[in-house]
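> Sequence plus predicted model, see below.
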Amino acid sequence: MIFEQVVLHNFGAYRGEHCIDLGVTQEQPVVLVGALNGSGKTTFLDAMQLALYGKSARCSGREQVSYQEYLESMINRDTPPHQGAGVEFAFRTRANGQNTLIRVSRTWLKRGESIKENLVVSRNGEHDIVASERWVEFVEDFMPSQIADLFFFDGEKIEALADPIRSAALLRVGIHSLLGIDLVESLLRSLQQVERKRMIDTASESEKSILQAIETERNEVQQLVELNILKRASLQNDLDGIEKKEALALAEFKRLGGELLLQHDRLVSDQTYYQSKKTAIEDELRMLAAGVLPLMIPTKTLEVAVSKALSAKQNGNVDILRSEAESRDASIEKFVKTLGVGQDTQKQLSSYLREDRAERYQATAPTSAIPKELLNQFSQEETQAMARLAVHTLQSLTDVDEHLAAVERNLAAIPSSAEVSQAQQEMENYRTKRTKLEAIIALLDDEITSLRTKLDRLQTQSEREAERLGEQLTRDEVSNRMINHSSRGRKVLANFRDRLLANNLHRLELSILKYFQRLIRKKTLVHGITIDSDSFQISVMNLAGQIIPAHRLSAGERQLLAVATLWALAHASGRYLPAVIDTPLSRLDSKHRGTLVQNYFPTASHQVILLSTDEEVVGTYLEQLRPFIGRYYLIEHDESANTSQFIDSYFSPTLSEMRV
């Protein structure tokens, strides 16, 4: 199959008619579509699925609305509803040994309060009435809806499948659908029902009353289970909506500064603490300034002065000693002035130094009158210790100032309670609703679990009663023969199912291994792949033969394993189908992006349609992929026409257009 063309008519963000050609060559199988978020990229992907599958399409935004509501919502908002909207999807495939161009046109418009939908299918330009009326059946021949997820997927799906449990669920559904195992199991259930019905029909009223009573109760319990499952699904939808609204309310609450308002008391307490601490440090600095700290002049000058003082003492030259002391004292007074010490303190210091010189350096005083203790105060060890203490204290003051400034900034940013009270009330209301819904869902889960346990018990009782009844009815030769043949048939089918699953699981293991080794950088990391036949969980085998569960791999390696699984399942389907990948690199780290660009995209299928943002297939990745790209498109919004549109361009390195 080759996708040839998509036509959008008043669909979503696309006003008017937009025709997008998708044809490629074998050498250049990639169609690269670039678009910023919100410009219509996902809408384009939805259009293809909607054209193919209609009500069964897995389009975005379909979770909580009916099909009719969805169709109405996809009519361009600037288009009158009575003009309607439509999507056309043309693809080329082989039918009856010949190449056939099939065009599916799905249109709808609003009439009154209802939506009128019309589907027209043509083959090679001619209207095919039968295909138009029975398209739901016909499309399964081209692209079965159950395996569509193997060919239509996005980066979020790859990330989700990196979870071993989710990938196991995909494997279970994919394998059962591709191999027809679900049909075999349906046939097994049908044979069992035929056997049971034959037993009941043949037995007398008294013989079958017990079985009928069990079956009646079992059917009632089954209905309760299904009803509760529907209730839970509805409640889960409500819960999802409430959680989204709560997240929006929380974001608005934060935007208004609500978090800071909640921290008001703590911030005031922090402000008081840091103000007190700042006062204490400033008092400590004042004490240092009032002591010997002002005398701590630059170390080199002090060392020279002390050295000369000792020399004068030793030589008995009082005049030299007095002169050096006067020079030193002048330096000290000058230095103290630079510290911003008060004038009274400066005067006291000058007076003290003058009196000290007069007393110590009298002409009649012996040189030995200079106290040794005074000189020791200016030793290198003492000055270094004092300097460290001063630096530490000043650093503490700087740190406290920074913390205090940050606290005061947050206090200044706190809005008035009136500004955020409404947002806070709204957030708390949603939180209360969410809590109630979670409690109701938890109760429903418990009830469903209890009912399923009861259902299993009734099923066992029904089987035992049917077996007992069958033994009593052996006198009915026809019924006995039919029941025996059906029972043997079920055993054969069950054995066929198990062997079919085992053989194909091994083939799938080898296929996943082949594709995983193409993608992973550490070629020696994996030597084998195993799939558990019961849980369908994947494990990796290393060179030493040790089994490594998938959850032990890195996040990037798990995502590559998920891609390899999708790739292998698509190959196992035997379908020659294109791959359509939305935001292909959005969930991958840079280390693994290059691997996908070089080893997966060019060979994922004979036609690969990539829908990329401006942060994915650009730069180096674009250059690596360029030899395989057959078509480029850029989706951009035309403000003048108020519509998104496709142009033959792509992102440039500066995010401007690059004509190709």
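Alright, I've got the coordinates. Numbers count the residues shown, from 1 in each chain.

> Please count neighbours and contacts with C-alpha atoms only from this point.
Will do.

> Just say helix, strand or coil for Met287.
helix (DSSP: H, G, I helix; E, B strand; the rest coil).

> okay, now the one to match up with it:
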Amino acid sequence: MLLKRVTFNDFRLYKDFNEIDLTISGKNIILIGSPNGAGKTSILEGILLALYGSQAKLTSGETYDQFIRDCINTESYRKGNRKFYIEVEFEGNNESEKNLLIKREWRIRENDCIENLSITEDGQELKQFEDDLDKTQFIQNIIPFGVSQFFFFDGEKIQYMAEDNDFDSSDSLSSSIRDILNINIYHQLVEDLYSYEINQKRSQANIKLSDIRKVEAEIEATSEVIAEIEKELDDAQLSKVKLGVEMNEIKKWLREQGISSINKRADIQEEIEHLKHSREEIRDVVFSFIDNELPYVLLSPVINDIGEQLQKENQYNKAKMLSRQNHENFYLVLESLNSDKIIPPLTPMQKDILAQEMQLIWARINKPIIRENVEIIHDLSPSDLEVLNNDISYITSYLTNGNSDLEKTFSLFEKTSKDINEKIQLLKKLPTSDNVLKKESQLEEYEITIKSLEDNIRICQNNLDEQNNKKKTLLNSRIELIEQIKVTQEIQTKINESEKIRKALLEFINKLTIEKAHDVEQLLTEMFNKLTRKDYLVKRFKINPNTFDITFENMHNEVLPKRRLSAGEKEIFSISLVWALAKASQKPLPIVIDTPLGRLDKVHRTNLLTHYFPYASQQVIILSTDEEVADEWREMIKNNIAKEYLITDCGEKTSIKKGYFNLEVR
């Protein structure tokens, strides 16, 4: 990625809007000239500040907020402006790379400074970031800050790389070198793999097969407890059902017999008393009959005989009397026939014949009334006979009717007695109050027992639920343990694979580092010998692949430290190292170098201008004073210059225009 433009708005001496077009075509050098103090270094620091913010490490003792407060243009701040921003735009080297615009803006407040970072890709602002730190990390992934010091640097300060001090052996330069050589990417991968392994080990559960067996034993014990509780629960429920049936029977008995039987018993007892009273009345009737009519009953045959005898005697007497009257009438008729009143008088013969004939006729008409002889026993007068017959008729009639009533009375007496006995038997069958109380007491006992059973059922059910939940938990635990063992085994497999990859990476890194170190050694030696005027000074540079400490051998194969180099040689060494690292990394990044020739003599300047800048990168931006790249020095690189700018100092304001010191605008 190459720089397309840089924009400053109220940043330091760059008041208002200032833009530098950095696009190139064909040639690779952009020359920006500036007197000392006019804002040349601000371009370099502005690029670093826009890219990395507080991570650019531009402060020198003051806080970042104090540094930012000093960055706003003084004149603009005096007029009330409290904002400034810097924009750095990169253009892609090919169609797959998009243009990237990085804008960092600051707002100065009384107690603090507000910083806002935005990143735009081909005109579209990227929104996937959570905060500015996330955005800065995005930039770091493109151009790590450790890499930037090899592409954006101050030529007068870069010689620190050649100093034999603590910094040289520190992790900072070593890490930066690893960054630019892409070694840190692999180191980061190794660290990530190691962190992955640590995290995986932390996520591994310390599970053993004995833990599963322990849980399985608990499951079995819990199952036995559940079986016991279920049996107890079934027994309790069965007992409850049986008691419920018995209670329903008792309730039915109380409903049908028990509770109503008390009233029914009273009714039956009342009926028995009534029947007994009726039976007593019937008994009285019987006793009255015995006292009064029984003699007649006993004498009934005799009375009947007397009646019959009296009837016979009466009939006999009547017949006898009637016969006598008939004879008397017959004789009266005969006398009338024998009298003289019949004219002509009858002859004696006629009278005899007539008497015979009449006697025959009379005999036919008046049959004999008395057919048998009756012994006259009582021989009562008609009036006595009438009285006695009346008495006998009454007695006979009474006895006849009374006998029927007596039979009915006896039948009623028997029936009443039978009803009394039946009622008594029914009464015996009816429950007594004691029986009812006993049943009710039994019912209460059953209810208490059922309540106790229900409590026990509830307790059993709760215990059963608890044990089932416990078993379920244990089963889940067993499943989880099995899964955890499975996961642990899978994790261990991943850890093992990660360890293999990490070990392979470490071997690869070691070989890559040695290879890269060797490449840098050759490139560094080549460029240093091109740039230095003492071609006998260094035979070759040697780089420790572990620490990246750099030493050199002279022509006598003596290993010497870098401090044996002069100040100019140290700058040449540092520039050569930067070039070697850039070439070895094959990163297509621009180089921005401030004051590259300030401390160099004529030979070193010539070598740097002819052998370094034209080949350092596809885009080289040189920030130079009028005493560095001017006149004959400029002529050495004029064929590689794509654009030239001149920074002019107008007091508290700096302006940028095309052109160069005392030259026409290009």
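Received it, and whenever you're ready, just let me know what you need. All figures in this text were calculated on a predicted structure; none of them were measured in a lab.

> Does Ala90 of the first structure belong to a helix, a strand or coil?
Per three-state DSSP, Ala90 of the first structure ends up strand.

> Helix, strand, or coil at the closest residue to it other than its chain neighbours?
Distance criterion Cα to Cα, 6 or more residues apart in numbering; nearest residue to Ala90 of the first structure, sequence neighbours excluded, is Arg103 at 4.2 Å. Recorded secondary structure, Arg103 of the first structure: strand (three-state DSSP).

> go on, Ile24 of the second structure?
coil.

> tell me, how many neighbours does the equivalent of the residue nearest to Ala90 of the first structure over in the second structure end up with?
Matched across to the second structure, Arg103 of the first structure falls on Leu101, judged by TM-score structural alignment. Neighbour count for Leu101 of the second structure, taken as other Cα atoms under 10 Å: 22.

> repeat for Phe613 of the second structure
21.

> Disregarding flanking residues, what is the spatial nearest neighbour of the residue in the first structure that it lines up against?
Matched by TM-score structural alignment, Phe613 of the second structure corresponds to Phe601 in the first structure. Leaving aside its sequence neighbours, Phe601 of the first structure sits nearest to Val608 (Cα to Cα, 6+ apart; 7.0 Å).

> measure the one you found to Leu170 of the first structure for me?
22 Å (Cα to Cα, to the nearest Å).

> again, but for Leu560 of the first structure
Counting by Cα to Cα, the gap from Leu560 of the first structure to Leu170 of the first structure is 15 Å.

> How about His82 of the first structure?
41 Å.

> if you count what's nearby, which of the two comes out ahead?
Using other Cα under 10 Å, the more surrounded residue of His82 of the first structure and Leu170 is Leu170, with 22 against 14.

> tell me which element that one falls in.
Taking DSSP states H and E as the criterion, Leu170 of the first structure maps to helix 164-179.

> What are the contacting residues of that helix?
146-147, 160-161, 181-182, 500-501, 535-538, 550-551, 562, 569, 572-573 (Cα atoms under 8 Å, 6 or more residues apart in numbering).

> which is the next helix or strand following the host helix or strand of Ser132 of the first structure?
Secondary-structure assignment from DSSP H and E places Ser132 of the first structure in helix 129-133. Note on helix 129-133 of the first structure: by DSSP H and E, the next helix or strand toward the C-terminus is helix 135-142.

> For that next one, give me the average deviation versus the second structure.
Helix 135-142 of the first structure differs from its equivalent in the second structure by a mean of 2.9 Å after superposition (mean Cα distance after the TM-score superposition for the first structure).

> what's the following helix or strand after that helix?
Beyond helix 135-142 of the first structure on the C-terminal side, the first helix or strand identified by DSSP H and E is strand 152-154.

> Summarise which helices and strands that following strand is packed against.
strand 579-582 (3 or more Cα pairs under 8 Å, 6 or more residues apart in numbering; DSSP states H and E).

> mean deviation of the strand it packs on from the second structure?
Mean deviation for strand 579-582 of the first structure: 0.4 Å (mean Cα distance after the TM-score superposition for the first structure).

> so that strand matches what in the second structure?
When the second structure is aligned by TM-score structural alignment, the counterpart of strand 579-582 of the first structure is residues 591-594.
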